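Q: coordinates only, no sequence provided:
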């Protein structure tokens, strides 16, 4: 793995214009610029136009393609992974570690089809250094957006994020004629756990239940907590039996999870598939009505017992 280092500079999160100028690059030791100052200024200006990592990689790839033959570009950092749209498998991969001093930014991997010449390798190093601040700003922006869309306790998506994702999932399902399912869950008698054992225990139960949901679903499914003890799952590119399978997994997991079974935690679930006549409100309302009926039935059964 090739490691690229530049001297550390002050960095202000979310500032798209906080990047190394051409003169600064020269001052840092890059005195042998292999493309002229005007080209570098133009390229750096383009990189400063967006905080969207997909768009940033696209802008970068257009310039990099002038110097190396690659069919795939992949960025990976502790916060997120991105693949350049249209990337395909290549004969070989070449991985570069992007760093600013001791500060690790991420890795940039190329799927290359032919060897990189020494001259073009040096140009690539300069391109990487132009990318460092913009990509770090894009990561910071992405992290801020993710925090705004997350439930702080469980790490699942919050209600605001759910509304956005449901709209997107329904649009994609209509466009590609695929199935999208919605699962709503409500923990039974969760308030009694808080009242009896305290909110610290209640929080542990909620976090463990969120972990159970992750185990019961695919990586491509989207999980949410609305607050309190209400949860939701959006199941895209689904099959007819998917929602029944998820419900069965949740029931089994609750019965066999050491922590949740200790507090006799159960969950009422309402699930349904989107119809072509649905909007977001009607889709959610139908799943919610199914959940309400099942919760009422569960409460009636427990009272009889």
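A: Yep, that arrived. Please read these numbers as outputs of a predicted model, since none were measured by experiment.

Q: please make it C-alpha for all contacts and neighbour counts, starting now.
A: Fine.

Q: just after the host helix or strand of residue 168, pick out the following helix or strand.
A: Assigned by DSSP states H and E, residue 168 belongs to helix 159-176. Per DSSP H and E, the first helix or strand lying C-terminal to helix 159-176 is strand 179-188.

Q: roughly how far is that following strand from the heart of the chain?
A: 21 Å (CA atoms, centre = their mean, to the nearest Å).

Q: quick check: angle from it to helix 159-176?
A: 150 degrees (axes from the mean of the first three to the mean of the last three CA atoms, to 10 degrees).

Q: hmm, back to that, how distant is the helix holding residue 168 from the center of its chain?
A: With CA atoms, centre = their mean, you get 15 Å for helix 159-176.

Q: packing partners for that helix?
A: Packed against helix 159-176 by the contact rule (3 or more CA pairs under 8 Å, 6 or more residues apart in numbering; DSSP states H and E) you find strand 179-188, strand 222-227, strand 230-238, helix 280-304.

Q: gap between residue 172 and residue 54?
A: 19 Å (CA to CA, to the nearest Å).

Q: residue 231 too?
A: 30 Å.

Q: so who does residue 145 touch?
A: Applying CA atoms under 8 Å, 6 or more residues apart in numbering to residue 145 gives no contacts.

Q: try this one next to it:
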């Protein structure tokens, strides 16, 4: 292996330390952030993620409340729950855990969360703001992946970047975030011909497709950075979208899976909780200040 590991756990710890300081400051003014996690139906599939979110939140002083609703709840009832949370000044962020029952479309819930409380950064307004280079509350995984690249000794301006995967909450936001930083970006997807032609010339490659082993060392430029966002279970192991061993022989920097983008994504969620609390504090101050 010649590549340097991009240590997501270390980056996440630095971010959590900063969040803890910000939370202490907000607490002194009565605005300590509180997150509410919404699980619908059998929460076994998301239980590990919820426990990790709660553990990391509480380690920084962010209050975390977990709510579970029956699988039979209707979209109208669940939207009513979100409306109540939107109007509750004690709640600063709402997390919609996935998977959801088939009759509950996740996009409908994401739209129902007020943009000020959208700590996951998945409301259409939050994602749309990225086009204008406004990162108030960005989608956590995309922001985390870009933040990891920014820790490397690379000049982002003019960097040749390839994003493999064009989902609405990861691939596309990464492309816009990198363009906002001055990079030249190519987005590849399932209809792209000869992905390797594009990836071999890139200084940095992001991959988020959900296909283990999709990216191999022969598809990469020597010395490039590889940010692997994929999470797949293969024979009882968690692996990314890249064939780690072959890629590590070629790249200059590479993220491990697990221990790469995942921890930074949770830390970004907590950072968004701080930003959300500040936005709501400022909104209330402006709306109800004595004239």
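A: Yep, that arrived. Not measured: the values here are computed from a predicted model.

Q: any idea what the TM-score is?
A: In this superposition the chains share a TM-score of 0.25, using TM-score structural alignment, normalised by the length of structure 2; 129 aligned residues with a CA RMSD of 6.5 Å.

Q: before we move on, back to that, which one's more surrounded, residue 231 and residue 54 of structure 1?
A: Neighbour count, other CA atoms under 10 Å: between residue 231 of structure 1 and residue 54, residue 231 has more, with 24 against 16.

Q: that one against residue 182, yeah?
A: No - between residue 231 of structure 1 and residue 182 there is no contact under CA atoms under 8 Å: 10.8 Å.

Q: ranges for the strands of structure 2?
A: Per DSSP state E, structure 2 carries strands over the ranges 4-5, 34-40, 63-69, 93-96, 160-164, 184-188, 204-207, 225-228, 232-234, 237-239, 253-254.

Q: next: structure 1.
A: Taking DSSP E, the strands of structure 1 run over residues 2-6, 70-76, 81-83, 92-100, 103-112, 179-188, 222-227, 230-238, 266-273.

Q: including distance to residue 212 of structure 1, could the ones you listed go into JSON lines?
A: Formatted as JSON lines, these follow (distance: least, CA to CA, whole Å):
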{"stretch": "strand 2-6", "distance to residue 212 of structure 1": "39"}
{"stretch": "strand 70-76", "distance to residue 212 of structure 1": "27"}
{"stretch": "strand 81-83", "distance to residue 212 of structure 1": "24"}
{"stretch": "strand 92-100", "distance to residue 212 of structure 1": "35"}
{"stretch": "strand 103-112", "distance to residue 212 of structure 1": "30"}
{"stretch": "strand 179-188", "distance to residue 212 of structure 1": "12"}
{"stretch": "strand 222-227", "distance to residue 212 of structure 1": "11"}
{"stretch": "strand 230-238", "distance to residue 212 of structure 1": "12"}
{"stretch": "strand 266-273", "distance to residue 212 of structure 1": "12"}
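
Q: for these, which one sits closest to residue 246 of structure 1?
A: strand 179-188 (8.6 Å; CA to CA).

Q: remind me what the closest one packs against, helices and strands.
A: With 3+ CA pairs under 8 Å, 6+ apart as the test, strand 179-188 of structure 1 has helix 159-176, strand 230-238, helix 242-256, strand 266-273, helix 280-304 packed against it.

Q: now do the biggest helix by length in structure 2: which elements does it pack against?
A: Using DSSP state H, we find that the single longest helix of structure 2 is helix 261-288. Applying 3+ CA pairs under 8 Å, 6+ apart, we find helix 261-288 of structure 2 packed against helix 8-28, helix 47-60, strand 93-96, helix 140-150.

Q: what angle sits between it and strand 34-40?
A: 120 degrees.

Q: in helix 261-288 of structure 2, what counts as buried?
A: Burial within helix 261-288 of structure 2, assessed by neighbour count using 16 or more other CA atoms under 10 Å, is assigned to 261-281.

Q: next, the buried residues of the helix holding residue 168 of structure 1.
A: Applying 16+ other CA under 10 Å to helix 159-176 of structure 1 flags 159, 161-162, 166, 169-170, 172-173 as buried.

Q: try stretch 40-47 of structure 1
A: Quick answer for stretch 40-47 of structure 1 (16+ other CA under 10 Å): 40, 43-45, 47.

Q: kind regards, and thank you for your time.
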